[in-house]
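Visitor: Would you be able to build a 3D model of this:
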Amino acid sequence: MKAKTLFKWIYEQVLHYNVFMLEENDYDDDHDIIDPIVALKYQKYKTWLYITLRTVCFYVLLYVILIKMEPKTIAVSNITPDLFAKLHAQYGRTLSCPCKTTTIPYKNFLTHNVTVHPVCSSDFVERAWIEGLYLENASHYGGCDFRTTAYSQFKLLSEFCSLSNEMIAQIQTDIANTDIISIELGSEMEIRKAVDGFIKSKRHTVSDQMISFLNYLRTTIQGYFLVTALGTNLILGLGTPDYVKLRMYETPVTLFDAEGLRRTCAIESPMIPAALPRVPSELICTYDRSTMTLMSDSTVVQGFFAGCTPLESLLASRLDCLYNSQCIQLLFDYFPDLNRVRRISFFDLILLFFI
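Guide: Modelled structure (predicted):
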């Protein structure tokens, strides 16, 4: 009997439980009288909803706490590359494999396979070839004549190749003396990305240094208008323009473009294809040497250009002539010393450069 009474009491308490009980004066809201019975009914509905939601939230929280998985560490011995790759693919970031040795030099596992431009490994940058292009009266031909700047351009090309080889050797030394640091064993893909990123960083640094140096050199030459001894940007001469006194005069090298506009090396860097005319140097007048104009009987040297300085000419060149046997033979015809310096011959160059 007591159990039934107790159950009834609990039932009554739950049935009439009201969390949102209002004070007696709260039934009068803005002078609108609210029926206490209706208000009580709504309060009970809200109370039941509140208890239901609170019970559900408590249940969800309890469920999450009870089913939460405790981390479990499994030690695996005798790790091999294949086993590590399998575990890494299966567990991903939860896999931990501490390294006993946290640093290892790149040279212990990295090999280099450097590819350079074929010109830099050919006889075209050797001293024998460059000396064969030297002409004592090179400045007499004019800036458009390839004989004027051939020696200087190939000399610069040889220096650039030597400089690039030195930079490559320095990069290899820096990489060999650098350690990769890792406290955890990484996958092959992670190590490869780290190595590629490090090498690209080194390459970009060296490339930026070289480009900055070239830009500084070109800006200095153009800004201060440094005159070349070859007369490719300014021609100095002696004459008597007034037929009274012998005076020194200067004639800037000029190009008249297709629109008839006058472009001088003192202001811009005009450029035309380099050529080899048949006219002897003694027959070329000062005006022809100071004007960037191809003569009618000239043969264009493919891929080479004539500019205000040998440096500008070389930087614009594509070196197409060096891939053409007929063009190389043309150089032998205009530079006979090529056949007499260190036994260089046309056929030797073809074999060394193209095979």
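
Visitor: From now on I want contacts and neighbour counts done on CA atoms only, so please keep to that.
Guide: OK.

Visitor: At the geometric centre of the protein, which residue do we find?
Guide: Computing the C-alpha centroid of the chain and ranking residues by CA atoms, centre = their mean puts His204 first, at 5.6 Å.

Visitor: quick one more, to check against the first:
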Amino acid sequence: MTLNMFENVHKPNPSDEELNAQRKWTRAYIVVLIVIMASVSYITMLSYQTVTTIVYKPTLDEYANLPKSADCLCTNLSIPYHTFINFNPQFYEVCKSHFIKLNGGWMSLLYKSYTDQQDNKRNLRTFQGMAIFHFQAIQAMCRMVIMAVNNELTLFLNSTLTTVEILESDLFEKKINTTINSFCLNTMRSNFLYSLQWIRNMYSGNGLISALATNWYPVIAFEATIGTIYMKAQKYNLSSCNCATMPGCVEPMSLELNSGSNWTVPGMMIGCLPLESMLESTLECIYDQDCLDTITETLLAKSIRALSSTQTRFKPINTTKLITTASELFIEDWGVKFSYEKYFASCQPKTCSYVSSERFHIITSMSTIFTIYGGICILLRFIIPIGFKFAYKCFSRRNRQVTAMDTT
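Guide: Take a look at the predicted model:
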């Protein structure tokens, strides 16, 4: 009741009126201070603060424990793919088998069969006369595919992945899978198939004549020192398909048995051009031991081991044409492996920062409250006396006006 926080040290004996006014100011000061500080404490304890946390040179384990909103800037912005991606393509088994080995038993057998047919002037439009060229075409195509794949892989792996911030593991995996699929399906296939189609269009569009006379053959009416040689188109499928109008004519290839009869070789085709007929053929015979035994017995050679159909993904064997296999680049499996750990090490993030919202801690809250308390105390010591004096003047003026009206 007697507390006086506004005591004037220069007037040690104030009048009763001044003393009562100072005590009123003190009571108002205490009430206002309590209300303000209670409000400030309530707001401070319940409010959230924004905290920025910085982690220097984080390890992969530390990065994994950071919030997904963390920003980690890479030291190396451009990272070559070969630092974290590895390719080990597995090619079609035929491309690495003894059936296309240059000096292997199978190619030597087919070449001997062709020379025998040629020397004896026998029909070359048989397995004995044409098989060597089919497998030479397969050999050339396998070699071209392997070379193209290796060249394209070198270019791709030396290109770079550009990222300003390090990618999260799931986003990294999606991005790399998309990049690899685009490379495998679009770049590789389009480049190889474009070259293959360009070759096919070149010799068919220009009417090139095969040295094997499979599409055109010469017709000599009579012998003369100077004369004209006329070329006549070959026909296939019982003369229903003419190479002059349809360069892609094909029909089943037959093997001349020792008995003199013809035996149709499963899957093998013959036509206007060896490449076209080879692309329309299947390779089911070299996966069938009985088929190979029939061929080797006819050609008077040792038995040749067939390939296993369980080693290839191009199935069914008896219906999958070589053009289908070629469009898949003769690749059984790309053997792609990529490492997020190696990508993280190549990125080398210097700092990771993230912003979080959390309630004020007790120590922080008390520090804030005491800081505000000092300012409010000083402010109230100025405001409250002025406010009381202003209110007193307003109240006194109103009383005088009321008294004057009553007197009147």
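
Visitor: Got a TM-score for the pair?
Guide: TM-score of the superposed chains, computed with TM-score structural alignment, normalised by the length of structure 1, equals 0.62; 256 aligned residues with a CA RMSD of 3.4 Å.

Visitor: Next, the buried residues of the helix or strand that the residue nearest to the centre of structure 1 is a member of.
Guide: Using DSSP states H and E, His204 of structure 1 falls within helix 188-224. Within helix 188-224 of structure 1, the residues scored as buried using 16 or more other CA atoms under 10 Å are Val195, Ile199, Lys202, Val206, Met210, Gln222.

Visitor: I'd like the distance from the equivalent of the second one over in structure 2 to Lys302 of structure 2, if you could.
Guide: If I follow you right, that is Ile199 of structure 1. Aligning on TM-score structural alignment places Ile199 of structure 1 opposite Ile180 in structure 2. According to CA to CA, to the nearest Å, Ile180 of structure 2 stands 45 Å off from Lys302 of structure 2.

Visitor: cool, Ile79 of structure 2 as well?
Guide: Taking CA to CA, one finds Ile79 of structure 2 at 55 Å from Lys302 of structure 2.

Visitor: And Ala137 of structure 2, by the same measure?
Guide: According to CA to CA, Ala137 of structure 2 stands 24 Å off from Lys302 of structure 2.

Visitor: hmm, back to that, nearest to Val253 of structure 1, of the buried residues of helix 188-224 of structure 1?
Guide: Gln222 (13.6 Å; CA to CA).

Visitor: Do a quick rundown of the helices in the stretch 201-350 of structure 1.
Guide: 286-290, 310-316, 325-334, 346-354 (DSSP state H, counting those that start in this stretch).

Visitor: The stretch 51-200 of structure 2 too?
Guide: 60-64, 105-119, 127-158, 169-182, 189-205.

Visitor: what does Asn191 of structure 2 align to in structure 1?
Guide: So Asn191 of structure 2 corresponds to Gln209, using TM-score structural alignment.

Visitor: just to revisit the earlier point, of Ala137 and Lys302 of structure 2, who's got more company?
Guide: More neighbours surround Ala137 than the other of Ala137 of structure 2 and Lys302, with 18 against 12 (other CA atoms under 10 Å).

Visitor: what lines up against that one once you look at structure 1?
Guide: Looking across to structure 1 (by TM-score structural alignment), Ala137 of structure 2 lines up with Leu156.

Visitor: which residues are in contact with the longest strand along structure 1?
Guide: Longest strand in structure 1 by number of residues (criterion: DSSP state E): strand 299-306. With contacts defined as CA atoms under 8 Å, 6 or more residues apart in numbering, strand 299-306 of structure 1 is touched by 143-146, 149, 271-277, 313-314, 316-321, 327.

Visitor: For ChimeraX, write the selection for the buried entries among the residues you listed.
Guide: A single ChimeraX command is used to select the members of the contacts of strand 299-306 of structure 1 judged buried by 16+ other CA under 10 Å:
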select :143,144,145,146,149,271,272,273,274,275,276,277,313,314,317,321,327
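
Visitor: Show me what the helix holding His204 of structure 1 is packed against.
Guide: On a contact count with 3 or more CA pairs under 8 Å, 6 or more residues apart in numbering; DSSP states H and E, helix 188-224 of structure 1 meets helix 146-176.

Visitor: No further questions, thank you.
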